[in-house]
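*Asks:* I need the structure of the sequence given here:
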Amino acid sequence: MDLMILAPIGAVAALLFAFSLSKKVTSESEGTPEMQKIAASIRSGAMAYLKRQYKGVAVFFAIMFVVLMGLSFLGYVNMFVPVAFVSSGVFSALSGYFGMNIATSANARTAYAAEHSLNKGLKVAFSAGAVMGFSVVGLGLLDMSIWYYILKFYYSNLPAAEQAVQISSAMLTFGMGASAMALFARVGGGIFTKAADVGADLVGKVEAGIPEDDPRNPAVIADNVGDNVGDVAGMGADLFESYAGARLSACALAVTAGFGLTGMAVPMALAAIGVFASIIGTFFVKTKEDATQMDLLKSLRKGTYISSVLVAVCSFFLIQYAFGMEQIGLYFAILSGLLAGILIGYFTEYYTSDTYKPTQVLAASSETGPATVIISGLSLGMMSTAIPVVIVGISVLVSYYLAGGILTGGPVDFNTGLFGVGLSAVGMLSTLGITLATDAYGPVADNAGGIAEMAGLGEDVRKRTDALDSLGNTTAATGKGFAIGSAALTALALIASFIQQVELVDANAFDLRIINPTVLIGLFVGGMIPFVFAAMTMSSVNRAAMSIVAEVRRQFREIKGLMEGTAEPDYATCVDMCTRSAQKEMIPPAILSVVVPIVVGLILGVNGVAGMLAGCTVTGFVLAVMMSNAGGAWDNAKKHIEAGNLGGKGSDNHKAAVVGDTVGDPFKDTSGPAINILIKLVSTVSIVFAAVFASVSLL
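*Replies:* Reported below is the predicted structural model:
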């Protein structure tokens, strides 16, 4: 049996399951006329933003298409690359669109379902998140399946071994479109959501002293829109890109290791197995009324763990069928990736959930004001980087040595070991359907809580939506940790693929000794890129947020009766301001990500690029973990106080925690998660231009 056929089968299964879940969600009632009105405003703002973003991104894609066409005519890239660049960007955009469409349809339905029971609210929100998860994996598998069969037909006259080389080499360059789309979606969405969130919190909570999601706050609709454009559309495009990059690099490494078309099929088949395992896992997500946060977390974990166990069992038979028992080390490489993903998720939860001591200590630091909250949060974020680095390091060692042949007692095969590292990244992402469902669930629950507050639903409903929202904060932090961990493994595989792409042009191109000046300079430049990128995105949020703060203050000051609840705020102006700011501010960081590797390659050559990729991956991974975990912990420390601890809402402790949360907002939702896309985009750009760097450089 041709294992590759599992990929399109898995793609169709994922998309059909996503479609069935979307029908199930939309069959639920959207609640009262007031709830429907609020939901419609959020939906309208989110779709207007997405439409404007895609128009702007289309210009960038058109320019890059022309550039890539020129390179293909000069023989530097495969002639299919320009079209594949556009197609992967389109599929990535579609995954974000489908996810946001269902999320904005499910928010009011989740709030209304919570009127009946906590479990029903959880099921609606989780089902909406699953639509996003399975749309991403379905479209990702479909895109690669289509291109595989197109290329296989085109190269059908070549021997099987040569076919594998040509197909894998061409497909490796196809991920740049997905990476570019992901960066625009993540950065633009992150700027939008955090500008609105900061404006709503600083003026509404701290200055005016009104509750979160109070309908009197002019930025509250923009805040809810932002949850969707940042944490749904942005996250969807982000993980679509990780999913594509991991499989593309693993396929290329399989061919280099000598496994041919069969080796290429294994990562694709593993992804398909993950689809079916994730579908089964979704049926185990349920809870009881009056469940604690730990009970809710266990409900989501149960589905994820069951899916992981199914992948672990089935992947053994996949490796045995494809390669026989002599390559059983590849199976342990898959297991190492699966386990690494689970562990990174667990320790991210440990550092960011108020169920555990680190965030409780952070909340307690509010006793002495916002300064100590910020110091404590930064300390927590920095400390939280240690365990993920150790986990990724162990996963790389285990997958490399076990796949490379250490089990047989012979010398380690370098290329097979690298294929093992690539497979561990695919293994980590194999259960992405359900993992992303638990992440995308969060913004739906957050919006549901906002709608419940604005529509004046009962205290019991608000209590349930608060519980679901608090769970969403933890799952969102866990999802970001998972995305960053998978990005690190994927980036390592992409670096190996870059080196192999260059060696196809010039087998003696590399001198990667650390004392080689070009390598050393590349390391420094690569280490600097994530910091400059983070600074640019943080500054973008700051500028956009300042304008929203000024607008909210103006409306509180000038609209008579607004604070008394007898006049309506101008929500549309805040939404429009966030949209315009996000579109403008997302361009410079995106240009940085594409231009810097090209400039480094043209000046320092392939050795400088290799150093740059290593430096960018290391510092990017650590900085992204620090920022995401610090931001998540600040958010949940605020939620911990709002739950009635340390003085509760409106206390000095609460105001200090709100300031910490405001600092953490761009950490966890803009800069942190965008850095993991940065390190992969820099790698994919380098791979696409590898032949240019090998042929044309100053040094």
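*Asks:* from here on, contacts and neighbour counts on C-alpha atoms
*Replies:* OK.
*Asks:* From the centre of the protein, point out the most distant residue.
*Replies:* Relative to the C-alpha centroid of the chain, counting by C-alpha atoms, centre = their mean, Lys560 is the outermost residue, at 42.4 Å.
*Asks:* I'd like the distance between that one and Gly45.
*Replies:* 25 Å (C-alpha to C-alpha, to the nearest Å).
*Asks:* what's near enough to touch the closest residue in space to the residue farthest from the centre of the chain that isn't next to it in sequence?
*Replies:* Nearest non-adjacent residue to Lys560, counting by C-alpha to C-alpha, 6 or more residues apart in numbering: Ala567, 6.9 Å away. For Ala567, the contacting residues are Ile559, Lys560, Gly561, by C-alpha atoms under 8 Å, 6 or more residues apart in numbering.
*Asks:* ok, Tyr356 - how many residues close by?
*Replies:* 12 (other C-alpha atoms under 10 Å).
*Asks:* if I pick it, what's in contact with it?
*Replies:* Residues near Tyr356 by C-alpha under 8 Å, 6+ apart: Tyr350.
*Asks:* Beyond the helix or strand harbouring Ser278, next helix or strand please.
*Replies:* Per DSSP states H and E: Ser278 is located in helix 260-282. Next in sequence after helix 260-282, counting helices and strands by DSSP H and E, comes helix 293-323.
*Asks:* I have a second one here; can you model it like the first so I can compare?
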Amino acid sequence: MSLYLPVICGVIALFFAFGLSKGISKESSGNDRMKEIAAYIHEGAMAFLIREYKYLLIFIIIVTIVVGVLIDYKTAICFICGAIFSILAGFFGMRVATKANVRTAEAARHGQKKALKIAFSGGAVMGMCVVGLGIIGLSILYLGFDKNVSFISGFGLGASSIALFARVGGGIYTKAADVGADLVGKVEAGIPEDDPRNPAVIADNVGDNVGDVAGMGADLFESYVGSIISALTLGAFIFTDSPTKVMFPLMLASLGIIASIVGILFASNSKNNNPQKTLNTGTYIAGAVVVIGTGILSNNIFGNFRVFGSIIAGLIVGMLIGKITEIYTSYDYKSVKKIADQSETGAATTIISGLAVGMYSTMIPILFIAVGVLVAFYIMGGANNVSMGLYGISLAAVGMLSTTGITVAVDAYGPIADNAGGIAEMSELPSSVREITDKLDSVGNTTAAIGKGFAIGSAALTALALFASYAKATNLSKIDLLNPVTLVGLLVGAMLPFLFGALTMESVGKAANEMIEEVRRQFKSIPGIMEGKSKPDYKKCVDISTAAALKEMILPGIIAITAPILMGMLLGVEALGGMIGGAVAAGVLMAIFMANAGGAWDNAKKYIESGENGGKGSNAHKAAVVGDTVGDPFKDTSGPAMNILIKLMTIVSLVFASVIANHGGILLNLLK
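*Replies:* Prediction:
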């Protein structure tokens, strides 16, 4: 029975998601104008996904052939499954999110609690699809291939590849539209956010879904399965005589699904009027269930509480990073207020202050991650048994991600609330409705920032655990930094996040420039648009974001996948190890810096819009809008993509470990 428990829990998660989806569908979607706008958003989002998946189909076919030829057909099958399951998680989650947005707006006409419940239920569908599909896919492949873990790294490769394209493509889409809508609409034309006269407003709302729902879901799907794969792989090396111990990460993930459902049900039915406290309490309850269940589970399977200690270390670090992220990005704290104060002297000081906040924000999370790694390593006896210590780190990653179901739900709730506000504005609903959706959206900004912090922390631990699996697969016992070949790998690896960030930032800039020119053109050439007598050409702006995202996502994706293979084939196993180390260190720091700087700029703008530092329309507000615009690609494109970059590089290294170990170091051999 225990062998099939993960599959059963995965099915429960999907049925729970289906029930939430049916409940959302039964709610009223408002008047005809609201339905019309919601249809624009839904059709734009689904059209983008379908076009993106057509591009990705070519990629999936090519990589399947390469993996099948160079490695084996079973790994290739796992790759296909990982890619398809990642696509399905994003597709189902976004489909429901684009239904929940209009229903949240309509519910806000009747009060905040109902609006919060619908928006959160929409996010919970995404969360349950991520964990349900993830654990079902891994469990079936693990059991189907006779508990041989050597093939399932292909599942992680499929999930990581799709996640990268979904995050980068979705991020470019949403920020091109957002930047264009803000700079021309709010700064130049002086019209409100989500004003129906703005041609980019529909593209902006579509972008919230393709970037912050589908992209974010694919990101955490990849982290979730990657952490389980690393723990399964290391467990298979260590517990050769105990399949139950090898399966422990799957059982822990199963416990996390049940805990997430408990937390979601509590938050959905909470009587608390504070949305932030409601969502936080649901998350803490899920964490408490995991803590209790893990203690029982680890003692029954391992006969001690060492495993429990490693898992709790990961869970605590994840929650602490989330809290630190909130402190640096919420306007309830001084960092964001300081940026708002600096905005009174212009855009330059706004940007300088935000950059400083982002840099400061790297220190404490890195220290927490370091402590978590050390605790997880040594509590498992790493001083005497390095393999067990590394296994402890992998379990810390699984522990941190055990409550992914509710973490994704809280994160995906934000874009739904944001869309609801846009629909309320465009439908000219009473100001009381917009006040409710704005409050929910403000909380959503903070939960999204917390989600990004959580994703970064989990990426660091998952990458370290996958790196340990790579070292085991290639018999790499140590990395010598005095070896110039290793040092070259380290430097190149540290450079890649900067190159990756530059490419994605530049892509947003190019796409945003095209969007800005189009919005300006429509304001000038369409008679009566500013008076509200003529309808903007929303479709043209949607097409610009779609084309730019699909075009610009290709090069970063190719670099992330090919760089580790080239390094390993040219300079060998140890050089690739150095490359991964450099990429993880630089990538985690860049991810924290960019995500938190962007979140702080965003909430500094919202803080001013709430009436502080001169309020809307003031010089401080205009400067804050510029800061927010700079921060948009920081927090929603380049920053989040760093997580996937470092995990994708490590999973590619693990999948191709045997090829690199047997045939790598071609250039090194020639030099010798």
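*Asks:* circling back: any idea whether the residue nearest to Lys560 of the first structure is helix, strand or coil?
*Replies:* coil (DSSP: H, G, I helix; E, B strand; the rest coil).
*Asks:* Which residue in the second structure aligns with it?
*Replies:* The alignment partner of Ala567 of the first structure in the second structure, by TM-score structural alignment, is Ser534.
*Asks:* how much space between the equivalent of Phe134 of the first structure over in the second structure and Leu461 of the second structure?
*Replies:* Phe134 of the first structure maps onto Met128 in the second structure, with residues paired by TM-score structural alignment. Distance, Met128 of the second structure to Leu461 of the second structure, using C-alpha to C-alpha: 22 Å.
*Asks:* More neighbours: which of those two?
*Replies:* Neighbour comparison, Met128 of the second structure and Leu461: the larger count goes to Met128, with 31 against 27 (by other C-alpha under 10 Å).
*Asks:* check which helix or strand covers the more buried one.
*Replies:* Using DSSP H and E, the element containing Met128 of the second structure is helix 112-144.
*Asks:* So which other helices or strands are in contact with whichever helix or strand comes after that helix?
*Replies:* Scanning forward in sequence from helix 112-144 of the second structure by DSSP H and E, the next helix or strand is helix 153-180. Counting contacts by 3 or more C-alpha pairs under 8 Å, 6 or more residues apart in numbering; DSSP states H and E, helix 153-180 of the second structure is packed against helix 73-107, helix 201-209, helix 216-238, helix 484-525, helix 538-552, helix 554-571, helix 619-633, helix 639-655.
*Asks:* what inclination does the fourth one have with respect to helix 201-209?
*Replies:* An angle of 150 degrees separates the directions of helix 484-525 of the second structure and helix 201-209 when computed by axes from the mean of the first three to the mean of the last three C-alpha atoms, to 10 degrees.
*Asks:* in the first structure, what residues pair with helix 484-525 of the second structure?
*Replies:* Per TM-score structural alignment, the counterpart of helix 484-525 of the second structure in the first structure is residues 517-558.
*Asks:* Next: the third one.
*Replies:* Following TM-score structural alignment, the partner segment of helix 216-238 of the second structure in the first structure covers residues 235-257.
*Asks:* so how far is that stretch off the chain centroid?
*Replies:* 14 Å (C-alpha atoms, centre = their mean, to the nearest Å).
*Asks:* circling back to that earlier point, the helix holding Met128 of the second structure against the first structure, how far on average?
*Replies:* Mean deviation of helix 112-144 of the second structure relative to the first structure after superposition (mean C-alpha distance after the TM-score superposition for the first structure): 0.5 Å.
*Asks:* got it, and stretch 558-571 of the second structure?
*Replies:* With mean C-alpha distance after the TM-score superposition for the first structure, stretch 558-571 of the second structure averages 0.8 Å from its match.
*Asks:* Quick check: the gap between the closest residue in space to Ser161 of the second structure that isn't next to it in sequence and Ile393 of the second structure.
*Replies:* Counting by C-alpha to C-alpha, 6+ apart, the nearest residue to Ser161 of the second structure once its immediate chain neighbours are dropped is Leu648, at 6.8 Å. Note on Leu648 of the second structure: its distance to Ile393 of the second structure, by C-alpha to C-alpha, is 18 Å.
*Asks:* In the first structure, what stretch matches stretch 95-103 of the second structure?
*Replies:* With TM-score structural alignment as the criterion, stretch 95-103 of the second structure aligns to 101-109.
*Asks:* cool, and stretch 631-646 of the second structure?
*Replies:* The counterpart of stretch 631-646 of the second structure in the first structure, using TM-score structural alignment, spans residues 664-679.
*Asks:* Please tell me how far the match of Ala567 of the first structure sits from Asp32 of the second structure.
*Replies:* 18 Å.
*Asks:* cool, Ser260 of the second structure as well?
*Replies:* From Ser260 of the second structure to Asp32 of the second structure the distance is 36 Å (C-alpha to C-alpha).
*Asks:* go on, Gly226 of the second structure?
*Replies:* The span separating Gly226 of the second structure from Asp32 of the second structure equals 44 Å under the rule C-alpha to C-alpha.
*Asks:* Tell me which of the two has more neighbours.
*Replies:* Shown here are Gly226 of the second structure and Asp32; by other C-alpha under 10 Å, Gly226 has more neighbours (33 against 10).
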